[in-house]
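Asks: the sequence and its predicted three-dimensional model are supplied below.
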Amino acid sequence: MNILMVGPDSHEKGGIATVIANFQQHYSSEKHQLFFLSSWSNKNKYQTEWRAVRSIRQIIRAKQIDIVHFHVAQKGSFFRKALLSKLVPKRCRVIFHMHASQFDLFYKKARQPLQALIRSTFNQIDHVVVLGENWATFYQTLTDTKVSIIQNAVQVPKSPLYDEKAQTIVTFGRIGKRKGSYDLLQVAARIEPFFPKVKFVLYGDGDVEKVNNQIRTMGLRNVNLGGWVSKEEQAEILKGTLLHFLPSYHEGLPMAILETMAAGVPNLTTDVGDISELIENDVNGIMTSPGDVEMMTDEISSFIRNDDNRRSKYSQNAFRTIESEFSIATYMVRWEAVYESL
């Protein structure tokens, strides 16, 4: 079978682009061949979108496509894929691979006609793939279309990269309210008087200027913004990282958590989305409630002091979790089974 994968350009920033890049680099099958169509890029947004609309039928015909695999988030991403899915010939099977971190809020806030359009779109496709149990339960309330769970995955190094003596706490990904960036600043302010050598660095894009202004307003000397980094740069950063801190309010299954755990770097994160399928509190990382700045401060303080040798325990268990359950090899086998089922 021939499969057309539709989503953002794999060179773009963000978790979905990373997932598509992993398919490009690691998917191999004797039965199926993958082709790729970019439906969004940051630099040439409208040209890329229009090119996808114009060319999707032509590609399906020329490459004799059997399955179209759409990577879908909320808002504009959903509407683009909804339109493109209408252009797919009926002989083809259609998968919506849902990466949205706030699709439940997107749906809840939508007016009734838009909610009806969302439900109709899901009912007209052949398969929905989500990132975990919580999201599966939600999408099953919207559609009778089959919903399957395939959790994200990453390439696993041969051994952990973790340095227990590191003194830098990092965050990778979008910067802003949804990711809890402002809560992070509150935690950093509370940590600084007691652990002045520990630094916080936020790597990514988003509300960079707003967060930078807040850093200056609060007079924080232990927080820096590191910009967006490549995968190669990220690997080097992780060698000097004590903890990955992601205090999000809404998530799917963040690639940043998978990537840092694969390197053996422990995580402090929040119990939202399907993160609980990755992080087991006090086993391979730390879980708190979103917005609980006091608890986050206490947990980070304990982690810095290395109470009960937490660093080593979390690091080893995090690496083993990814190695056994979230490897690229396992991920591709699961996708092979979905394609076969269609």
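Replies: Cool, the structure landed. Residues are numbered from 1 along each chain as shown.
Asks: for the rest of this, base every contact and every neighbour count on C-alpha atoms.
Replies: Fine.
Asks: which helix runs longest in the chain?
Replies: As assigned by DSSP state H, the longest helix anywhere in the chain is helix 45-62.
Asks: helices or strands up against that helix?
Replies: Applying 3 or more CA pairs under 8 Å, 6 or more residues apart in numbering; DSSP states H and E, one finds that helix 45-62 contacts strand 33-40, helix 76-86.
Asks: in a markdown table: the ones you listed, plus mean neighbour count.
Replies: Below are those laid out as a markdown table (neighbours: other CA atoms under 10 Å):
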| stretch | mean neighbour count |
| --- | --- |
| strand 33-40 | 19 |
| helix 76-86 | 17 |
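Asks: now those as JSON lines including distance to residue 191?
Replies: Listed next are the helices and strands packed on helix 45-62 as JSON lines, based on distance: least, CA to CA, whole Å:
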{"stretch": "strand 33-40", "distance to residue 191": "40"}
{"stretch": "helix 76-86", "distance to residue 191": "39"}
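Asks: what about residue 314, distance to residue 259?
Replies: 15 Å (CA to CA, to the nearest Å).
Asks: tell me the contacts of residue 157?
Replies: 262-263 (CA atoms under 8 Å, 6 or more residues apart in numbering).
Asks: tell me if residue 240 really is in a strand.
Replies: No: under DSSP: H, G, I helix; E, B strand; the rest coil, residue 240 falls outside any strand and is assigned coil.
Asks: check contacts around it.
Replies: Contacts of residue 240 by CA under 8 Å, 6+ apart are 162-163, 166-168.
Asks: same question, residue 144
Replies: Contacts of residue 144 by CA under 8 Å, 6+ apart are residue 123.
Asks: residue 228 and residue 206 touch, don't they?
Replies: No: in this structure, residue 228 is not within contact of residue 206 by CA atoms under 8 Å, at 9.9 Å.
Asks: presented hereafter is structure B, for comparison with structure A:
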Amino acid sequence: MKIKKNSGKINFSLASQILFLGIDWKYPKGGVASVEKVYSTIFSPFHFVRTVVDGNSIQKIGIFIEAFIHFMFVMICCPEIKIVHIHGASYASFWRKRIFIYLSKLFRKKVVYHVHGAEFQSFATKHQKVVHLTLKKCDCVIALSESWKNYFESEFFHPCVKVVKNVIESPQINKIKSSQFILLFLGRIGDRKGIFDLLEVLAKNRLLYEGKLQLIFGGDGEVEKAKEYIKQNKLDNIAFYQGWVSGKNKIELLNRADAYVLPSYNEGLPVSILESMSYHLPIISTNVGGIPEIVKDGVNGFIIEPGNKKGLKEAIDHLLFNRELREKMGVASADMVKDHLPDSVKKQLENLYLKLLNDK
């Protein structure tokens, strides 16, 4: 099958053959929804079945029933659909998507399982047999990085594992200067993302950082715990919580920031890091998941061990007190993230789909 060149969108005839399943992307919260939202701009038509939304258990059950009906309608009434591209993760997401993987094969569709979950490895260890059987049903597994690709190949011996870069929107750069060093954190507020390690480092060095550094952080999760920590440790002049950050607010913060920090304990490939790199920001993060493949220690940021608070402080200080270094690292970030911009990811997806469609 051949497609015509189109720098903006996937070719219409190819896009018409793809059905996506995943979390509701129209009000994106989190990396998976952000990826789906960008996909919606490069696929026309964009056939999509939402399988889950943010909400309570009753809402989620209702959406799942709706998704099942919608999916069955497409399978029966839309014979042009040849590939079902499923965005999934671990735990509840896996069990939901497993149903659609098996149904897709019953209708003789090609199945692409796009694994996003940072905790998929620990989940798969607990449910190794069922994960193995489910992945065998998939024609291709998409991994977020080479390290995750190696995991799926070595652990499950899957014959078709492809790395497709997490896609991000093209940046809208309009830098905003500040008198203080702005350190940005965006993600779930909780231990896994390392936000409380970061707050502890700031608290122990409050007198050093006051008047020089501001941490701006946003996300959902253990918000009240974070606010209470800030209050108890007198960080009101250093740490500022912004709520859930998206849209124009996120663009403004990325333009204001001098560096991005995400001291996580486990990850897949964080979209927030990729977005920050596209805005010419140096990165401070950890050697987990696919992060070391996009953040090179000493090149476009600093990589530390999870929980290494001494290393976290040293990385912050290097960037805080050396403008030339952070500007140099920011330029490196922007260059290294090019493969995650829409035109590049579009080509990666086109190649994958064409290969699947040509394989009988």
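Replies: Good, I have the coordinates. If you're wondering where the values come from, they're calculated on a predicted model, not measured in any experiment.
Asks: got a TM-score for the pair?
Replies: Overlay of the two chains. TM-score (TM-score structural alignment, normalised by the length of structure 1): 0.92; 332 aligned residues with a CA RMSD of 1.8 Å.
Asks: mean deviation of the longest helix of structure 1 from structure 2?
Replies: Once the two are superposed, helix 45-62 of structure 1 sits an average of 1.6 Å from its aligned residues in structure 2 (mean CA distance after the TM-score superposition for structure 1).
Asks: and the counterpart of residue 154 of structure 1 in structure 2, how close does it get to residue 48 of structure 2?
Replies: In structure 2, the residue paired with residue 154 of structure 1 according to TM-score structural alignment is residue 168. With the distance defined as CA to CA, residue 168 of structure 2 ends up 19 Å from residue 48 of structure 2.
Asks: for residue 115 of structure 2, same thing?
Replies: Residue 115 of structure 2 is 17 Å from residue 48 of structure 2, by CA to CA.
Asks: the host helix or strand of residue 284 of structure 2 vs structure 1, average distance?
Replies: Secondary structure from DSSP states H and E places residue 284 of structure 2 in strand 283-286. Mean deviation of strand 283-286 of structure 2 relative to structure 1 after superposition (mean CA distance after the TM-score superposition for structure 1): 0.8 Å.
Asks: where does that strand end up in structure 1?
Replies: The aligned range for strand 283-286 of structure 2 is 267-270, by TM-score structural alignment.
Asks: kindly report the same for stretch 95-103 of structure 2.
Replies: Here stretch 95-103 of structure 2 aligns to structure 1 at residues 79-87, judged by TM-score structural alignment.
Asks: hmm, who's touching that stretch?
Replies: Taking CA under 8 Å, 6+ apart as the rule, stretch 79-87 of structure 1 contacts 39, 49, 52-53, 56-57, 70-72, 94, 121.
Asks: if we use 10 Å, what do you get?
Replies: 6-7, 39-40, 49, 52-57, 68-74, 76, 78, 93-96, 117-118, 120-122, 124-125 (CA atoms under 10 Å, 6 or more residues apart in numbering).
Asks: enumerate every residue touching the corresponding residue of structure 2 for residue 209 of structure 1.
Replies: Taking TM-score structural alignment, residue 209 of structure 1 has residue 224 as its aligned residue in structure 2. By CA under 10 Å, 6+ apart, the contact set of residue 224 of structure 2 is 189, 230.
Asks: just confirm residue 58 of structure 2 is within a helix.
Replies: Yes: the assignment for residue 58 of structure 2 is a helix, going by three-state DSSP.
Asks: burial count for it?
Replies: 9 (other CA atoms under 10 Å).
Asks: how far away is it from residue 66 of structure 2?
Replies: Counting by CA to CA, the gap from residue 58 of structure 2 to residue 66 of structure 2 is 12 Å.
Asks: just residue 188 of structure 2 next, same as before
Replies: Here residue 188 of structure 2 is placed at a distance of 28 Å from residue 66 of structure 2 (CA to CA).
Asks: those two: which has the busier surroundings?
Replies: residue 188 (20 against 15).
Asks: any idea how far the counterpart of the more buried one in structure 1 lies from residue 276 of structure 1?
Replies: Aligned by TM-score structural alignment, residue 188 of structure 2 pairs with residue 174 of structure 1. The gap separating residue 174 of structure 1 from residue 276 of structure 1 is 20 Å, by CA to CA.
Asks: same check on residue 208 of structure 1?
Replies: 28 Å.
Asks: got it, and residue 82 of structure 1?
Replies: 30 Å.
Asks: now residue 89 of structure 1
Replies: When CA to CA is the yardstick, residue 89 of structure 1 and residue 276 of structure 1 sit 39 Å from each other.
Asks: so between these two, which is more surrounded?
Replies: residue 276 (17 against 14).
Asks: now the aligned partner of residue 318 of structure 1 in structure 2. Nearest residue, chain neighbours left out?
Replies: Aligned against structure 2 by TM-score structural alignment, residue 318 of structure 1 finds its counterpart in residue 333. Ranked by CA to CA, 6 or more residues apart in numbering and with sequence neighbours excluded, the top spatial neighbour of residue 333 of structure 2 is residue 277, at 4.7 Å.
Asks: for residue 223 of structure 2, same thing?
Replies: residue 189 (6.2 Å).
Asks: roughly how far does the one you found sit from residue 177 of structure 2?
Replies: 27 Å.
Asks: for residue 21 of structure 1, see how far away residue 227 of structure 1 is.
Replies: From residue 227 of structure 1 to residue 21 of structure 1 the distance is 21 Å (CA to CA).
Asks: ok, residue 225 of structure 1 touching residue 214?
Replies: No: with contact defined as CA atoms under 10 Å, residue 225 of structure 1 does not reach residue 214; the gap is 11.8 Å.
Asks: can you pull out the helices in structure 1?
Replies: According to DSSP H, the helices that structure 1 contains are 15-26, 45-62, 76-86, 103-109, 112-123, 133-139, 181-191, 208-218, 231-238, 255-262, 293-305, 310-325, 328-341.
Asks: right, and those helices - which one's nearest residue 284 of structure 1?
Replies: When the helices of structure 1 are compared by CA to CA, helix 310-325 sits nearest residue 284 of structure 1, at 4.2 Å.
Asks: now for the closest one, which elements pack on it?
Replies: Here helix 310-325 of structure 1 touches helix 255-262, strand 267-270, helix 293-305, helix 328-341, going by 3 or more CA pairs under 10 Å, 6 or more residues apart in numbering; DSSP states H and E.
Asks: again, only using 7 Å
Replies: helix 255-262 (3 or more CA pairs under 7 Å, 6 or more residues apart in numbering; DSSP states H and E).
Asks: my read: residue 255 of structure 1 touches residue 15, true?
Replies: Yes: if you go by CA atoms under 7 Å, residue 255 of structure 1 and residue 15 touch, sitting 5.7 Å apart.
Asks: could you measure from the most centrally placed residue in structure 1 over to residue 15 of structure 1?
Replies: Centroid-nearest residue in structure 1, with CA atoms, centre = their mean: residue 254, separated by 3.1 Å. In this view, residue 254 of structure 1 and residue 15 of structure 1 are 7 Å apart by CA to CA.
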